[in-house]
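S.K.: missing the sequence, but the structure's below:
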């Protein structure tokens, strides 16, 4: 069993990050103790002379600096050359000036100038998003303001890289250690913003939308498919271009996957929060169909819920209520915030208080990438209260809009882009989390790329 000797400061934060990295990610048993020291020392129970000594920076910040701009990493970041690793690691927190010395895995004592635990804590808790006041027009933290984007590692799961470095150092010192096996997962989810295009739409509205596809979005195929709904009765939805649920589920079933469908249960921003109500017969029947085919139903909290725990709780109650009426019972409930509107740590706390088990909001709204620095699911932490939560985060890696809205992108280019992120996740036996709206399968291009993601990414 490992012994982790830490400084006295911020015990809850230290216990959290040790649990995530060592227990959750690596599956290694350990004991943690707090002493008057300024670094972190890891030893093995039983008197071995071998030791791993890690720098400690972030979690030793003073109370006056904590969650303030002065506690953010100094830029430009240093890079750490690790013996046997092809690329250098960006050092979010550590000791030394750029470039840092090469880290050699020499026994019996390894001194690592990277604050590995603090750097992972920074990424997983979204520390910078609490400190920064930068927001876009939807009140979201812009990816271009993130340290990962500005330092060029948004496209790689830096926390997974740090975890692999930690394992390499531990294994070098104590070869008898074992880590738990992991298996990659492909997690496919669908935000149901508009289940049916023609629902509650007038012929004039359908015509305007179709015209917009031609003039603004240059999508003639989508325009034609939508225009065909003019004059159709709402109850006849077989030809509706957004009614792709049967096709989606069929592809998932053939690939041995379970799709998740996240529903908006109430409107807090008319015109933005979909075009349906949970007591619509069409939605009732759709939920039953999804459940009976073995797929998952989840929550897609409406536009103005991200800072309203009461509204999140209300909307989750409405979802559970409709599920009960449909005879749907699930052991686990999760979902994703509408428009990816999320604020650290308030939205997480709202989900925790509502009784949800997992969230999958944390991806970038404007580009693919590793916003949390990891492709592993993990328990979350409230930076304001200093408490670990039961809620788990499933980081969102790719949303189809961030790829397909690239001007003039081809099928091969879109598939290659998505494939790069998939392979990064597989490299660490992680989870590739893909969001694809049911309403974004109108064009042949969209359907071909999606089908290839399900069938060819293996």
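M.R.: Done, it's in. All values derive from a computational prediction rather than experimental measurement.
S.K.: contacts, neighbours, all on C-alpha from now
M.R.: Will do.
S.K.: now what about whatever helix or strand residue 379 lives in, what contacts it?
M.R.: Using DSSP states H and E, residue 379 sits within strand 378-382. Residues outside strand 378-382 that contact it (CA atoms under 8 Å, 6 or more residues apart in numbering) are 16, 20, 24, 124-125, 344-346, 348-349, 387-394.
S.K.: tilt between the next helix or strand after that strand and strand 378-382?
M.R.: Counting by DSSP H and E, the next helix or strand C-terminal to strand 378-382 is strand 387-393. If you take axes from the mean of the first three to the mean of the last three CA atoms, to 10 degrees, strand 387-393 sits at 140 degrees to strand 378-382.
S.K.: ok, second structure coming up, stack it against the first:
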């Protein structure tokens, strides 16, 4: 166990030390404000305060972990060996940066509470983040800093054996609409037919009716392929089905259709299933509650995980609603159009509510790649390069890779050509040295 001496134990200190020490490095951590208890401790120990007590392992603290609420934080990004860091703390510290303060800034999504330019959907965009602006979005910096901390501690305590963690994957399959043409109802089918005619999309019109007459497979119905892939993998896939009401933003399948319900149940026999919340459920807890109950009735078990429509988050309200409804995990944190680490970590972390200054029980599983982010990369070779570089970054810190694919990504549509191969690269990455 690591004992941390500090002049004042705050919720922020407990939160970030437990993420870095326990979640990333696998060691228990406790805290003390008593010098006698610190001196008496005969295993790993460090001081985290403004001045060292003596010659112990010491990290000079930044003020952010002793504050409450938001303030104007001065951030100056520096190069540090093979990565970047901020909150420089001078030469007397055992590490040149306060990695705990910096990690807290990223994990709490401090910058997302500050004034910023949002996109058309009201989302925080990658280009507004310090990670994008200073060129470290592609690295899980929090985990990298944790490993640097581990190396520094090992030099001071060479006899201590740190636990070893292994690289893992958690593939996400997002299902905004299970079918392209099937189960859409008479009015939507008629509307789609007229649209195809007016836009001269005769090939699509032909496919539509071949599917409806049962002569062709629905292009979005790739579930057999995905389930076969699940059978070959040791890592559980996690499906998110949209079962909200039809709206301007959400055009899924009616959740009362028996065939759709049996599809969800069938997928749940092999994979984990969560709720993809509708666009209006993001801001309306009553709608979210209705969708949660609807999914629980289908699965016949309590709902564990959710993912917000369009990857939209309103912090802290979105997460507070999930907590109130006792949803335990969320998979919304990430960027639709950019590959990388929105919260700077490839280790699941708990949501910290900056308004209430409290660690919540909601586990945030930040995703690192969405299939859409690869569409702007032209050649398949370049797409493979992006995926392999991301895998390499996560493997360096033995983290967990969370990619998001959609059911239609595995169709034969031209824009998704080669994506099955990219998915296989991710699945195979756990078997490589």
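M.R.: That came through fine. If you're wondering where the values come from, they're calculated on a predicted model, not measured in any experiment.
S.K.: Where in structure 2 does the strand holding residue 379 of structure 1 fall?
M.R.: Mapped onto structure 2 with TM-score structural alignment as the criterion, strand 378-382 of structure 1 occupies residues 349-353.
S.K.: With structure 1 overlaid, report how far that stretch is off on average.
M.R.: With mean CA distance after the TM-score superposition for structure 1, stretch 349-353 of structure 2 departs from structure 1 by a mean of 1.6 Å once superposed.
S.K.: now do the same end-to-end measure for stretch 147-158 of structure 1.
M.R.: 11 Å (CA to CA, to the nearest Å).
S.K.: Where in structure 2 does that stretch fall?
M.R.: Against structure 2, stretch 147-158 of structure 1 falls on residues 130-141 (TM-score structural alignment).
S.K.: Buried ones in that stretch, by neighbour count?
M.R.: 130, 131, 132, 136, 137, 138, 139, 140, 141 (16 or more other CA atoms under 10 Å).
S.K.: which residues does the residue nearest the centre of structure 1 contact?
M.R.: Nearest to the mean C-alpha position of structure 1, counting by CA atoms, centre = their mean, stands residue 395 at 1.4 Å. Residue 395 of structure 1 makes contact with 360, 361, 362, 363, 370, 371, 372, 374, 375, 376, 377, 433, according to CA under 8 Å, 6+ apart.
S.K.: Identify the residues contacting the helix or strand containing residue 222 of structure 1?
M.R.: Element membership of residue 222 of structure 1 [criterion: DSSP H and E] is helix 220-227. For helix 220-227 of structure 1, the external contacting residues (CA under 8 Å, 6+ apart) are 197, 206-207, 209-214, 240-241, 442-443.
S.K.: Make a PyMOL selection of whichever of the residues you listed turn out to be buried.
M.R.: To isolate the buried ones among these in PyMOL, judged by 16+ other CA under 10 Å, type:
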select buried, resi 197+206+207+209+210+211+213+214+240+241+442
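S.K.: picking that back up, please identify which of the contacts of residue 395 of structure 1 is nearest to residue 185 of structure 1.
M.R.: The closest of these to residue 185 of structure 1 turns out to be residue 433 (CA to CA; 8.2 Å).
S.K.: burial of the alignment partner in structure 2 of that closest one, as a residue count?
M.R.: By TM-score structural alignment, residue 433 of structure 1 lines up with residue 402 in structure 2. If you count neighbours by other CA atoms under 10 Å, residue 402 of structure 2 ends up with 23.
S.K.: Verify the contact between residue 402 of structure 2 and residue 170 for me.
M.R.: Yes. Judged on CA atoms under 8 Å, residue 402 of structure 2 makes contact with residue 170 at a distance of 5.0 Å.
S.K.: Could I get the full set of helices for the stretch 1-150 of structure 1?
M.R.: Taking DSSP state H, counting those that start in this stretch, the helices of the stretch 1-150 of structure 1 run over residues 11-18, 116-124, 127-131, 147-150.
S.K.: Would you mind finding the most buried of those?
M.R.: Mean neighbours per residue, mean count of other CA atoms under 10 Å, is largest over the helices of the stretch 1-150 of structure 1 for helix 116-124, with a mean of 24.
S.K.: Structure 2: matching residues for that one?
M.R.: Under the criterion TM-score structural alignment, helix 116-124 of structure 1 matches residues 99-107.
S.K.: Mean distance between that stretch and structure 1 after superposition?
M.R.: Using mean CA distance after the TM-score superposition for structure 1, the mean distance for stretch 99-107 of structure 2 is 0.8 Å.
S.K.: Quick one: residues in contact with that stretch.
M.R.: Outside stretch 99-107 of structure 2, the residues that reach it (CA under 8 Å, 6+ apart) are 12-13, 16-17, 20, 61-62, 64-65, 85-87, 111, 142, 145-146, 343-345, 349, 351-352.
S.K.: Just the buried subset of those residues, please.
M.R.: Looks like those have 12-13, 16-17, 20, 61-62, 64-65, 85-87, 111, 142, 145-146, 343-345, 349, 351-352 buried, using 16+ other CA under 10 Å.
S.K.: wait, is residue 405 of structure 2 part of a helix?
M.R.: No. Counting by DSSP: H, G, I helix; E, B strand; the rest coil, residue 405 of structure 2 falls outside a helix, being strand.
S.K.: Now distance to residue 275 of structure 1 too, for the helices of the stretch 1-150 of structure 1, in CSV please.
M.R.: Formatted as CSV, those follow (distance: least, CA to CA, whole Å):
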stretch, distance to residue 275 of structure 1
helix 11-18, 41
helix 116-124, 35
helix 127-131, 32
helix 147-150, 35
